[in-house]
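Q: Just a sequence and a predicted model for now, questions to come.
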Amino acid sequence: MTQLGTVPIGSFSIAFQANLGYNFLGCGRKSALILCDRDRYIRFNCEICPFHLSKGLAVPLSSYADERDFCFYAEVMLLEIGFIGAGKVGKALGLYFERHGLKIAGYYSKTAKSAQEAALLTASTKFASIRDIADSSSIIFIAVPDQVLEIIDCEAVALINDHSISKEKTWIHVSGAHPSDILTGLKSAGCAVGSVHPLQSFGEPSNSAEQLEKVWFTIEGTEKAVQAAQTILDQTGGKYSLIEAENKPLYHTGACVISNFLVTLLESGIQLFAAAGMQREDIMPAIEPLIKTTLSNVREKGTIEALTGPIVRGDFNTINDHLQALAAQLPCELDLYKSMALKTVRMLENKRLTPEQAAKIVQILEETSHAG
């Protein structure tokens, strides 16, 4: 990467850097990538005059929102990342980001102990409330169980309505099953919302963070949230695909076929990912690390203990979402899903599923038809 020069903007010193695909945009109609030379990463969408740049002229950073001069316009995104949720996923993602030089503000969790552990792991801070973590972060990753997402959404919106936190924050959840608009309150309040899902099973945080170096991510959401996610993954070198929100349940179905059922045909999973919007040539590189992790878990724990996902959790709502998505969008895969799910239930009954949970899941499977 070639450094082209430095321009003072307010109290910041901005290093202009370029490589193939990154040139200057403005009067010369070229593009620019700008990185701050301090401890925060800044990505600019810029229109800038190369002549003015060569003279070292730029408007103050404080005026960018009000003054959109013909020769200079910058939209600034300060990447200081906070986490709500300090479980396996939150810790691993935070450690992964921190290892690549991204600034981790810290963690808020319902248990202070887990937040403290995550903060120590990532050299960051333990926060006592959603308000505190939002105040100290520009981007908030929500790494909580799926059923808690709507609760976090409601609590955050109440703080925004009370003017306790700014609506300018970006909120990103990491659920594979749900699209970004499950954060309906935040989206309605004008916040940027998105989802980033790593195609990986999670275990011990340090090992999982190392595995994240090889895994594939999917991104969807509002424009600002997608841009934030892309900026973060561009910094870490993570590979990703962009998908549509309405395809999120179908995408998650594909992940469950490959990761949870274990004995499925790879082609079935490939077709599901393709239907969800991924390029076919990207699919095998995306799923190879997931296959290796699953096989490793089977070798270490055996098939019963290696299983994860909605069936082993007795997560009736997500199972039903999968079935409805298949019936409506890819009915040719519905029978395979149902047969593998039924087999999985039988494997787990009286071991990790109670008889009542098993019976409920069987009922959901039997009630779903090709017509949905």
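A: Right, received. Where do you want to start?
Q: When you work out contacts or count neighbours from here on, use the C-alpha atoms and nothing else.
A: Fine.
Q: For K88, the count of nearby residues, please.
A: Other residues lying near K88 total 20 when counted by other Cα atoms under 10 Å.
Q: pretty sure it contacts S206?
A: No: the criterion here is Cα atoms under 8 Å, and K88 misses it with S206 at 9.6 Å.
Q: Find the nearest non-adjacent residue to F127, please.
A: Nearest residue to F127 in three dimensions, chain neighbours excluded: Y108, at 4.9 Å (Cα to Cα, 6 or more residues apart in numbering).
Q: same deal with T293?
A: Closest to T293 by Cα to Cα, 6+ apart is S201, at 7.2 Å.
Q: Can you give me the neighbour number for the one you found?
A: S201 has 20 neighbours, counted by other Cα under 10 Å.
Q: secondary structure class for it?
A: Using DSSP: H, G, I helix; E, B strand; the rest coil, the structure places S201 in coil.
Q: Please list all residues in contact with it.
A: S259, L290, T293, T294 (Cα atoms under 8 Å, 6 or more residues apart in numbering).
Q: follow-up on the earlier one: run through the residues that contact the residue nearest to F127.
A: F83, I84, G85, A86, A115, K126, F127, A128, S129, I130, I133.
Q: Take this one as well and set it beside the first:
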Amino acid sequence: MNEASESGQSVQGMQPAAWAPPEPGGLRAGFIGAGRLARALSLALQAAGVPVVRAASRSDASARALAASLPDCRADDADAVARDCDLVFLTSPDALIAGIARSVSWRADQAVVHCSGATPVAALQPAAEAGALIGGFHPMQAFGADPGAALASLPGCTVAIEAEPPLDALLHDLALRLGCVGLSLPPGARVRYHASGGYASQHVHALLAEAVRLWQSWGATERQALDALLPLLRGTVESLARSGVAAGMPGPVSRGDAGTVRLHRQALQAVDPEMRDLYDRLCRRGVALARQAGRLDAAGAAGVEQVLDAPPDP
């Protein structure tokens, strides 16, 4: 895919950089959108010495709840946030970002930043045309409904930053103050970056759902399945951290155990042929990883692939 087509448009050349942002402690920050990310990020910014003074949302109750959790913050409409804040975070649903950017009255002496992982920064072009600095600031983390737990999950996560100078330096400073790792994301990489997060979060849920279905096939409950599988998952994550993706992979494919793979396929085919098909696809990826790590020789790989190539047992 062409880099420009994936991102929609580079921010290069869109930002006049007529305004030099003050130090983070001298900023007045505001939020348009008051969901889980906004609640966690606003609390973190306040704790890091960046005052959050305005909040707006489609839901007045959500805006009031966010404002009530912060000193000197007031719930208001989106135009008031833009009028009174030096740094505005758009934390609304992705589909609303471009519309908000078009409808709000921006000004030259401010920065407008969205927190979407996949939306191009060019969606904020109306703010850039009004003279504002624009950028992206996306924490790669899943935020739960509990604001305290969401806040605790923020330190240590990576924040993808996409902005031109001087805003990029300010956003990296903010990430550092939040205890996060700032990542400069080049134009065109945003959607691929965001899709990568799905494999480490959303798709893990889908894979565990398949595992739970297997437990339920003999009458076990989801809770019983998760109690057994989550310690395994935690151990897997620890192995990944220590050894990396390829070298740390466990299981029969990494050992070239074609017999166990055959038995797995038979059992899964009996439960659901689509489940067996997904297993086959994942095993083929696993063969490549095991070969990459030097844990599986050509003969072992061929043995596993021969089993995967065979028609499933009826």
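A: Arrived safely, thanks for sending. As the structure is a prediction and not an experimental result, all values here were calculated from the model.
Q: TM-score for the pair, please.
A: With the length set by TM-score structural alignment, normalised by the length of the second structure, the two chains reach a TM-score of 0.56; 195 aligned residues with a Cα RMSD of 2.9 Å.
Q: picking up where we left off before, ok, the contacts of Y108 of the first structure in the second structure: which stay?
A: Retained contacts for the contacts of Y108 of the first structure in the second structure, judged by both residues aligned by TM-score structural alignment, their matches' Cα atoms under 8 Å, are F83, I84, G85, A86, A115, F127, A128, S129, I130, I133.
Q: Make a PyMOL selection of the buried ones in those.
A: PyMOL command restricting those to the buried ones, with burial defined by 16 or more other Cα atoms under 10 Å:
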select buried, resi 83+84+85+86+115+127+130+133
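Q: Which members of the kept ones among the contacts of Y108 of the first structure occur in strands, if any?
A: F83, I84 (DSSP state E).
Q: Nearest to R99 of the first structure, out of the kept ones among the contacts of Y108 of the first structure: which one, please.
A: F83 (15.8 Å; Cα to Cα).
Q: Identify the residues contacting the equivalent of that closest one over in the second structure.
A: When the second structure is aligned by TM-score structural alignment, F83 of the first structure is paired with F31. Residues in contact with F31 of the second structure, defined by Cα under 8 Å, 6+ apart, are A38, S42, V52, R54, A55, A56, V81, V88, F89, L90, T91.
Q: corresponding residue for the residue nearest to F127 of the first structure in the second structure?
A: For Y108 of the first structure, the aligned position in the second structure is A56, judged by TM-score structural alignment.
Q: can you tell me how far that match sits from D77 of the second structure?
A: Counting by Cα to Cα, to the nearest Å, the gap from A56 of the second structure to D77 of the second structure is 5 Å.
Q: ok so, going back, determine which two of the contacts of S201 of the first structure are furthest apart.
A: S259 and T293 (8.8 Å).
Q: more neighbours, those two?
A: Each of S259 of the first structure and T293 has its neighbours counted (other Cα under 10 Å); S259 has more, 26 against 17.
Q: mind checking how far the equivalent of the more buried one over in the second structure is from L207 of the second structure?
A: Under the alignment (TM-score structural alignment), S259 of the first structure pairs with S201 in the second structure. S201 of the second structure is 10 Å from L207 of the second structure, where distance means Cα to Cα.
Q: Can you give me the separation between A130 of the second structure and V112 of the second structure?
A: Relative to V112 of the second structure, and taking Cα to Cα, A130 of the second structure is found at 11 Å.
Q: who has more neighbours, these two?
A: The neighbour count for A130 of the second structure versus V112, taken as other Cα under 10 Å, is higher for V112 (27 against 16).
Q: residues in contact with the counterpart of the more buried one in the first structure?
A: Aligned by TM-score structural alignment, V112 of the second structure pairs with W171 of the first structure. Neighbouring residues of W171 of the first structure by Cα under 8 Å, 6+ apart: I139, I140, F141, I142, C191, A192, V193, G194, A225.
Q: before we move on, back to that, columns distance to A341 of the first structure on top of the contacts of Y108 of the first structure, output as CSV?
A: Listed next are the contacts of Y108 of the first structure as CSV, based on distance: Cα to Cα, whole Å:
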residue, distance to A341 of the first structure
F83, 33
I84, 32
G85, 29
A86, 30
A115, 35
K126, 40
F127, 40
A128, 40
S129, 39
I130, 37
I133, 39
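Q: Closest one of the residues you listed to I311 of the first structure?
A: G85 (22.6 Å).
Q: I'd like the distance from stretch 86-105 of the first structure to the chain centre, please.
A: Relative to the centre of its chain, stretch 86-105 of the first structure is centred 12 Å away, using Cα atoms, centre = their mean, to the nearest Å.
Q: Give me the buried positions along it.
A: Within stretch 86-105 of the first structure, the residues that count as buried by 16+ other Cα under 10 Å are 86-98, 102-105.
Q: Can you show me the strands along the stretch 201-350 of the first structure?
A: Per DSSP state E, counting those that start in this stretch, the stretch 201-350 of the first structure carries strands over the ranges 216-221, 239-242.
Q: how distant is the shortest one from the center of its chain?
A: With Cα atoms, centre = their mean as the basis, strand 239-242 of the first structure stands 10 Å off its chain's centre.
Q: corresponding residues in the second structure for it?
A: With TM-score structural alignment applied, strand 239-242 of the first structure matches the range 181-184 in the second structure.
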